[in-house]
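**Student:** Give me the fold of what follows.
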Amino acid sequence: MMRSEYRSFGSCAALLIVSTVISSCAKQQPSVQRKETQESIPVKLVSASETKVQRTTSQPATVHPYYQAEIRAKVSGYVGEIKADIGDVVEAGETLAIINVPEMRKQREIIEARITRFVSEEARAQAGVALAEAHVRSAEAKLAQAKSEMSRADASLAAMEAEFNRTQDLVQRQSLESRVLDEVRKKRDSERANKEATASAIHSADADVAVAQAQLTSAQADLKADQAETDIARRQLEEIDVLIDYSTLKAPFNGIVTQRHVDPGDLVRETSEVGSGKPLFVISQMETVRVHIPVPEVDAALVRRGDTVTLRFPSFPAEEPMTASVTRLAGVLDPSTRTMLVEAEVQNTDRKLIPGMFGEASISLSTKIAATILPARAVRFSESGDAYVYIVEEDSTVSISPVKTGLDDGHSIEILAGLSPGQQVIDAHLKRFTDGEKVVPLSR
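**Tutor:** Got it, this is the predicted structure:
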């Protein structure tokens, strides 16, 4: 009886053990299935592609007048009249103020009197030149007369030489008396003396001509000196007139008076250097304004003349953005800010844009660059805002790679670093993956 009960108890215990093992196996089986399911999650892949993209750079912008001039005094004096005030629209050449300069006007009168004296001296020198020229002509006439007399003396002497020779021959033949030869000899000697006197007269006339010419040269030099003195005085008069003209302050171009720092009766001094105290007036041309945009070094090399600029100003939040074009580039980087100045011109006939106004400028860079692009849905962001992607390796394992993003248009995102063109990443998926996790790519 006891043995049979023992057998029955053993059978029950064995049955309980088998039942426990089966139950345990049944509980372990779903876990294995779940692990196998996790290792074989199907995912859709997308490839990073390299394409040419047009970048846009958004930077702060500041409005500047097209031209701005500081009007300063070129002469010293007291302000007599003020013709323009702040806000006045002025045209080029319009009078802004008049400075009284009585000392300069007296100096001008002195120079005018000096010119009158120099003109008189010039006239006297001119008369001296005319007199010297007359002396030259007289001396030359006397020289010509002496030379003419020399020709006559030569002819007379030649005739007397011939007469003497003929008479001498006749006397030797005893056809004439010897006293006749003596008479002819005296006449010949007289003609010789006359020729010598005429030669002396020629030398004297030559000397007189030289003296007269020297006097003429001296008179001409005196005339030139007087003319130079007159010319110098006239240049001095022109100079004083220019300085007197500076006493009338004028607008250099069409614009608006934006500053005035002078009142009637103020003593102003010559301050031609910019920065030496406040200017008397500031004139700004605002029919067209310049918008200055500092572009950082990373985008500076890509900006081109003619690129489209979209301007937004906080002062006009309800208005459509303004559109302009890049007009000019500085071409160099400011060493203190590492930015390049880009300038755009904007028409401002209604003077809505005020110099100094701040805004935002977006430049659409015409220079396209090669970039690695991914669909925006394939890029994840951590709680701290860092971007990353799930790269699928050749063995279908997941690798989490942090990436640096660039241009984002809402559909595609530029990948600046962390991913190479051609690499495949997991497309949009609700699951968070871990490094080394196995997936089943649906497409490659």
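**Student:** Going by C-alpha atoms from here, please, whenever you check contacts or count neighbours.
**Tutor:** Noted.
**Student:** buried sites along stretch 113-126?
**Tutor:** Judged by neighbour count (16 or more other CA atoms under 10 Å), stretch 113-126 contains these buried residues: Arg114, Ile115, Phe118, Val119, Glu121, Glu122, Arg124, Ala125, Gln126.
**Student:** And stretch 29-47, by the same measure?
**Tutor:** Buried, per 16+ other CA under 10 Å, within stretch 29-47: Val43, Lys44, Leu45, Val46, Ser47.
**Student:** Here is a second sequence; please produce its structure as well for comparison:
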Amino acid sequence: MPDSHLHEPRDSTLVDLHQDLPDAARLKRLGVVIAVGAVIIAGAGIAWRSHSVGTETVTAHAAAVSDVAVVHPAPAAPTDDLVLPGQVQAWNSAAINARTNGYVRSWLADIGDHVHTGQPLAVLDAPEVDQALAQAEADYQTALANRSLAATTATRWTQLLTQDAVSKQETDEKQGDLAAKTAVANAALANVKRLRAMQGFERVLAPFDGVVTARAAQIGALVVTGNLNAQPLFTVADVHRMRIYVHVPQTYSAMLHPGIVASLDLPEYPGRTFSATLVRTAGAVDVQSGSVLVELQSDNTDRQLKPGAFTQVHFHAAGSVGTMTLPGTAILYGNDGPSIAVVGADGKVTVRLVKIIRDDGNVVRVTGALNTGDAVIDSPPDAIHNGQNVHVTQVLPAVTAAKAGARAK
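**Tutor:** Here you go, the predicted structure:
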């Protein structure tokens, strides 16, 4: 039976692969088919790659937009109270030592006694000084007698010279002897004065009006001058006005200047304050403590302030105009100095430099190009930069000095 396909009509556009063709034509047709397939596969790959890149771009852009919390700056208080420990010292204080060797015969003042300038505090026995003074006075009298004789001799020889009874050489020798005897007498007198001054040191006197704050003098005790380990016989303090010294940390030193009023709190007077005024600063930062020494003065008419007392000093310093408060965590510290990161209305970051006026730890007082309406990023990453996109997820309440104090407590 003949094959059925031999009677089916053929489409002239179809290629019968089973038909025997020349080798070159078959290879050409096969290459065309492969090229078309490759183009289709390549197009599909490019389309898939473009879709993947677009997806990754959207994902990366979304990841680059960080979520941040912001806080608005708050105006600083017009006055800032800075509390620092201080030490009260007397207006003048003198440790009184003996200026001559001897024994304490008696002491005439004790601790707490009010004394006046030149008032005797103690009397010493110095027999060596007394005897040396007696000998010096005798030597002085001898020197005076010798000078008197030399003066008489020189006068006589001068008269004889006018009569040509003696030579000029002999007269000059007598005049020279008078000058030498005069010098010896002057030296003896100076020694007498020195020993009289030493004898005067047998009476220990108060150098100024004040109160005796310490006494180490004991009757019969040996006093030796020049002994560095010896205790002063007395300490006298002038307490009509007091000095208060405070070590101010470098951070706060710019706030304080002469004329600022402060109040003193002492533990022995609860509920009572004493007024003081800052009069001078050291003007230099101590390398070891990192602080500036300042001096305040306070009137002490009622004698309530005591030398050596501890006190809490409240400085009533005026706040700087335009000063804002921010959390300490909002400050970035870089090579250019402290700065903040501010979020604009378009969600982009602007980094601004600020100046720290006072650092209280969790609250920082700053000045710079910022106002209460700025959205400052709290705890910004170190890598944050200008133009970076962020997304604000939380607005924190503004922080003030009062709130900081409440948190600290």
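**Student:** What's the TM-score once they're superposed?
**Tutor:** Laid over one another, the chains give 0.64 as their TM-score (TM-score structural alignment, normalised by the length of structure 2), with 302 aligned residues with a CA RMSD of 3.8 Å.
**Student:** returning to that earlier point: with respect to Glu238 of structure 1, which of the buried residues of stretch 29-47 of structure 1 is nearest?
**Tutor:** Proximity of these to Glu238 of structure 1 (CA to CA) peaks at Ser47, which lies at 80.8 Å.
**Student:** how far does stretch 261-281 of structure 2 sit from the chain's center?
**Tutor:** Counting by CA atoms, centre = their mean, to the nearest Å, stretch 261-281 of structure 2 is centred 21 Å from the centre of its parent chain.
**Student:** Could you tell me which of the buried residues of stretch 113-126 of structure 1 belong to helices?
**Tutor:** Secondary structure from DSSP state H places Arg114, Ile115, Phe118, Val119, Glu121, Glu122, Arg124, Ala125, Gln126 of the buried residues of stretch 113-126 of structure 1 in helices.
**Student:** how far away is the equivalent of the first one over in structure 2 from Val184 of structure 2?
**Tutor:** Alignment note (TM-score structural alignment): Arg114 of structure 1 maps to Asp139 of structure 2. Look at Asp139 of structure 2 and Val184 of structure 2: by CA to CA, to the nearest Å, they are 10 Å apart.
**Student:** can you check Trp157 of structure 2 too?
**Tutor:** Trp157 of structure 2 is 21 Å from Val184 of structure 2, by CA to CA.
**Student:** Please apply the same query to Gln87 of structure 2.
**Tutor:** Relative to Val184 of structure 2, Gln87 of structure 2 is positioned 55 Å away (CA to CA).
**Student:** Distance to Ile202 of structure 1 and secondary structure for the buried residues of stretch 29-47 of structure 1 - can I get that in TSV?
**Tutor:** Below are those laid out as TSV (distance: CA to CA, whole Å; DSSP: H, G, I helix; E, B strand; the rest coil):
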residue	distance to Ile202 of structure 1	secondary structure
Val43	132	strand
Lys44	129	coil
Leu45	126	strand
Val46	122	strand
Ser47	119	strand
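**Student:** before we move on, back to that, surely the match of Arg114 of structure 1 is in contact with Ala190?
**Tutor:** No: judged on CA atoms under 8 Å, Asp139 of structure 2 makes no contact with Ala190 at a distance of 11.2 Å.
**Student:** Any idea how many residues pack against Met357 of structure 1?
**Tutor:** Other residues near Met357 of structure 1 number 14, with proximity taken as other CA atoms under 10 Å.
**Student:** Return the residue of structure 2 aligned against it.
**Tutor:** Per TM-score structural alignment, Met357 of structure 1 is aligned with Ala309.
**Student:** what's the helix or strand for the residue nearest to its match when sequence neighbours are not counted?
**Tutor:** The shortest distance from Ala309 of structure 2 to any non-neighbouring residue, by CA to CA, 6 or more residues apart in numbering, is to Val88 (5.1 Å). Using DSSP states H and E, Val88 of structure 2 sits within strand 79-96.
**Student:** now the helix or strand following that strand: which residue numbers in structure 1?
**Tutor:** Using DSSP H and E, the next helix or strand after strand 79-96 of structure 2 towards the C-terminus is strand 102-107. Under TM-score structural alignment, the match for strand 102-107 of structure 2 in structure 1 covers residues 77-82.
**Student:** Stretch 44-54 of structure 2 too?
**Tutor:** Counting by TM-score structural alignment, stretch 44-54 of structure 2 falls onto no part of structure 1.
**Student:** So which residue is dead centre in structure 1?
**Tutor:** The residue lying closest to the centre of structure 1 (CA atoms, centre = their mean) is Ala330, at 10.1 Å.
**Student:** Let me know whether my guess that that one is in a helix holds.
**Tutor:** No: when DSSP: H, G, I helix; E, B strand; the rest coil is applied, Ala330 of structure 1 is found to be strand, with no helix at that position.
**Student:** Check the gap between it and Ser24 of structure 1 for me.
**Tutor:** Distance, Ala330 of structure 1 to Ser24 of structure 1, using CA to CA: 80 Å.
**Student:** Could you do Lys52 of structure 1 as well?
**Tutor:** According to CA to CA, Lys52 of structure 1 and Ser24 of structure 1 sit 61 Å apart.
**Student:** what ranges do the strands span in the stretch 151-300 of structure 2?
**Tutor:** With DSSP state E, counting those that start in this stretch as the criterion, the stretch 151-300 of structure 2 has strands at 203-205, 210-215, 222-223, 234-249, 261-265, 273-285, 291-299.
**Student:** For Gln227 of structure 1, which residues are in contact?
**Tutor:** By CA atoms under 8 Å, 6 or more residues apart in numbering, the residues touching Gln227 of structure 1 are Phe118, Val119, Glu122.
**Student:** Perfect, I'm done here.
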